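Student: quick check, what structure comes out for this input:
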Amino acid sequence: MNKINRVAIVGGTHGNEFTGVYLLKLFEQNLNLVKRPSFETLTLLGNPEAFKESRRYIHKDLNRSFFSQDLQNSILTGYEAMRAKVIEKMLGPKGKSQVDVIVDLHSTTSNMGLSILLGELHPFTLQLAAYLTSINPEVKVCYTPLEQESNLLRSLCDFGFAIEVGPVAQAVLNAELFQKTEELVYAVLDYLERRNQGIIENINSPLTLYRFGGVIDFPRNEHGEIKAMIHPQLQFQDYQPLHPGDPIFLTFDGQAIAYTGTSTVYPIFINEAAYYEKGIAMCLTEKQQLKNS
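Tutor: Down below sits the predicted model:
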């Protein structure tokens, strides 16, 4: 990868995730916080209308609105469809992005701590992730292989990734996690600056990676209604091992439902509030160790 010239920090892609929104406000009030000598830093509020209403979105999830065919479809006129086209003009187009790196700030009601979400295992992003985990052991790295084309906002750029922080309730600020996210953003920018200056040292220790392997929905009745909850032993246990036979759900009358998989997995986004409508109780990952080269 060549020199980094422009970096975009996006917050409020989901309007009820306040951490990113108020970090943008902080940065815009004092640009020196995110200014670095060797590249330009842009800030962008993703979904301002949803933020005004403290909602995740108005018509459609903005972070699922960036398929090329949708961006080029003049018939799609919902708010997020139109907003995605505006954002693409500012940051895109895909394949010829006007920015080199996109940092998309998110928060979650799940106990994800400080998480970096990658869609590609490119040496550049892997080295960045390894650096961040080396300076802060709290940072976890998740990898969800993208399809041939992604509909995520960060897919506008070849080197886009998300920072996911939690647990934070929707439309609420958590001071501790706000500050930790702020520090992580500065660490990213400092790394990019040092890389431009050619003074980054390689991290030789293996990188722990949580590779997406699928999702599990809640048990439902014939009407599609949820008939069980996340089991108390699993609640807030993101990134912890889940073994075959471990309790995973609890019915309303107190009956435990066990995990029926055949191997140990590491659930993330456990009981994420925004995923109820998507039919997702949690995502399952496999834990891997990658050697840095």
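Student: okay, CA-based contacts and neighbour counts for the rest of this
Tutor: Fine.
Student: pull out the buried positions in whatever helix or strand Lys89 lives in.
Tutor: Here Lys89 sits within helix 79-91, counting by DSSP states H and E. For helix 79-91, the neighbour count (16 or more other Cα atoms under 10 Å) marks Tyr79, Glu80, Ala81, Met82, Arg83, Ala84, Lys85, Ile87, Glu88, Leu91 as buried.
Student: other SSEs contacting it?
Tutor: In terms of contacts (3 or more Cα pairs under 8 Å, 6 or more residues apart in numbering; DSSP states H and E), helix 79-91 is packed against helix 68-71.
Student: and this one, so I can compare the two:
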Amino acid sequence: MADSQRVLVVGGTHGNEVTGVHLVRRLQRNPQELTRDSFTAQTLLANLPAMAANRRYLEQDLNRCFTAALLNSEPQNGEQVLAHEINEKYGPKGADSPTDWIIDLHTTTANMGVTLVVQQHDPQAVDMALYVQQKMPDVVIFDENCTRDEDPFLCSIGQHSMLIEVGPVPQGLLRWDVFEQTARALAHALDFIDLRARGEDSLPSPRQADMYQFIEKLHLPRDEHGAICGMIHPELQDRDYRELSPGDPIFISVDGETIPFDYPESVHVAFVNEAAYYDQAHGLSLMRKRTVSWEGE
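Tutor: Next comes the predicted model:
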């Protein structure tokens, strides 16, 4: 076997996203699915207490606990303790992390299909997303834009990382189509790591892809006490990645009053009516669609 890379596949970062949990368990029973010529991947079920409770998290979202600031401070709750333990085992976080790749498996209640979340500062991960998109043309590339130190995701402790997000599927529920799409995307991602190690990834140079870059999250309508008093407008429901222009219907109150989109530009939407974000009353994310070109490494 060639000089081996350290690759980690993670499920259960959110305890009620059971697709990743059950896929990791399948991989643990069938390690040949994780084996390539240049490496054998490891697996991690990240938040066992939240998994046992079938909850996203118990005290704090584990996938928001991996900023450099939190990892370098005294942990304040169970999820922060877990983050420190995971960083100690697979990190430390940074460009010299001993873990070459981390791929984290997630699901969403939103109608987002297969979405690959990567960071601008990680061109190898962007290459991986493009490779998977070549194999699965309906895949969407979601481009986060923050520094490694600011990145709160578990997968950010690796040198390179990608988050696979597939939906729609309710929390705590298994669906074969979502499970199979997740498994396919993961298999292609592992193939990419192996092919890249052998100089055979076959990507064009220069490369080009459409990507959606996160702008901000918008709150659902709330009353004077902060309680949710409205919902996603039916014209927008289940239409993730559609373009939303100023004046378009975005929310509807519980009394049936349409609330138009009040924004200075047309943007795209994602995580539309994501159930996991109701704890903060967020209704959707705004995205800017860009066509990106870059040179291969």
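Student: care to give me the TM-score?
Tutor: Here the TM-score for the pair of chains, by TM-score structural alignment, normalised by the length of structure 1, is 0.95; 290 aligned residues with a Cα RMSD of 1.5 Å.
Student: give me the element the closest residue to Gln42 of structure 2 other than its chain neighbours is part of.
Tutor: Leaving aside its sequence neighbours, Gln42 of structure 2 sits nearest to Leu8 (Cα to Cα, 6 or more residues apart in numbering; 4.8 Å). With secondary structure defined by DSSP H and E, Leu8 of structure 2 is part of strand 7-11.
Student: pull the residues that contact that strand.
Tutor: Surrounding strand 7-11 of structure 2, the residues in contact under the criterion Cα atoms under 8 Å, 6 or more residues apart in numbering are 20-21, 23-24, 39-46, 99-106.
Student: coming back round to it: off-centre distance for the helix holding Lys89 of structure 1?
Tutor: Offset of helix 79-91 of structure 1 from its chain centre (Cα atoms, centre = their mean, to the nearest Å): 19 Å.
Student: sorry, back to before: burial count for the residue nearest to Gln42 of structure 2?
Tutor: Other residues lying near Leu8 of structure 2 total 21 when counted by other Cα atoms under 10 Å.
Student: quick one: map it onto structure 1.
Tutor: Superposed on structure 1 with TM-score structural alignment, Leu8 of structure 2 falls opposite Ala8.
Student: now His233 of structure 2
Tutor: Counting by TM-score structural alignment, His233 of structure 2 corresponds to His231 in structure 1.
Student: nearest spatial neighbour of that match, chain-adjacent residues omitted?
Tutor: Phe249 (4.4 Å).
Student: can you tell me the SS state at the most far-flung residue of structure 1 relative to its centre?
Tutor: Taking Cα atoms, centre = their mean, the residue of structure 1 most remote from its mean C-alpha position is Asp253, at 34.7 Å. Following DSSP: H, G, I helix; E, B strand; the rest coil, Asp253 of structure 1 is assigned to coil.
Student: now do the contacts for it.
Tutor: Asp253 of structure 1 is in contact with no residue at all, counting by Cα under 8 Å, 6+ apart.
Student: ok, back up a step: surely the residue nearest to His231 of structure 1 forms part of a strand?
Tutor: Yes. Phe249 of structure 1: assigned to a strand according to three-state DSSP.
Student: contacts only, for it.
Tutor: Phe218, Ala228, Met229, Ile230, His231, Ala256, Ile257, Ala258.
Student: equivalent analysis for Gln69 of structure 1, please.
Tutor: Contact criterion Cα under 8 Å, 6+ apart gives no residues in contact with Gln69 of structure 1.
Student: any figure for the gap between it and Gly46 of structure 1?
Tutor: Per Cα to Cα, to the nearest Å, Gln69 of structure 1 is found 20 Å from Gly46 of structure 1.
Student: kindly report the same for Glu40 of structure 1.
Tutor: Going from Glu40 of structure 1 to Gly46 of structure 1 by Cα to Cα gives 19 Å.
Student: equivalent analysis for Lys291 of structure 1, please.
Tutor: The gap separating Lys291 of structure 1 from Gly46 of structure 1 is 35 Å, by Cα to Cα.
Student: buried residues, stretch 19-38 of structure 2. List them.
Tutor: Using 16+ other Cα under 10 Å as the burial criterion, the residues of stretch 19-38 of structure 2 that qualify are Thr19, Gly20, Val21, His22, Leu23, Val24, Arg25, Leu27, Leu34, Arg36, Ser38.
Student: ok so, going back, distance check, the residue nearest to Gln42 of structure 2 against Phe66 of structure 2.
Tutor: For Leu8 of structure 2, the distance to Phe66 of structure 2 (Cα to Cα) stands at 16 Å.
Student: report the contact partners of the residue nearest to Arg36 of structure 1 when sequence neighbours are not counted.
Tutor: Counting by Cα to Cα, 6+ apart, Arg36 of structure 1 lies nearest to Glu193, which is 6.6 Å off, once chain neighbours are set aside. By Cα under 8 Å, 6+ apart, the contact set of Glu193 of structure 1 is Arg36, Pro37, Ser38, Phe39.
Student: for Ala41 of structure 2, same thing?
Tutor: With contacts defined as Cα under 8 Å, 6+ apart, the neighbours of Ala41 of structure 2 are Arg6, Val7, Leu8, Val9, Leu34, Thr35.
Student: show me the contacts of Phe249 of structure 1 that map onto strands.
Tutor: Under the assignment DSSP state E, the contacts of Phe249 of structure 1 contribute Ala228, Met229, Ile230, Ala256, Ile257, Ala258 to strands.
Student: tell me the counterpart of Asn286 of structure 1 in structure 2.
Tutor: One thing to correct before we go on: residue 286 of structure 1 is Glu, not Asn. In structure 2, the residue paired with Glu286 of structure 1 is Arg288, using TM-score structural alignment.
Student: okay, Lys291 and Gly46 of structure 1: which has more neighbours?
Tutor: Set Lys291 of structure 1 next to Gly46 and count neighbours by other Cα under 10 Å: Gly46 wins out with 27 against 12.
Student: and the nearest residue to that one once chain neighbours are set aside, what helix or strand is that in?
Tutor: Nearest non-adjacent residue to Gly46 of structure 1, counting by Cα to Cα, 6+ apart: Thr13, 4.2 Å away. Counting by DSSP H and E, no helix or strand carries Thr13 of structure 1.
Student: noted, bye for now.
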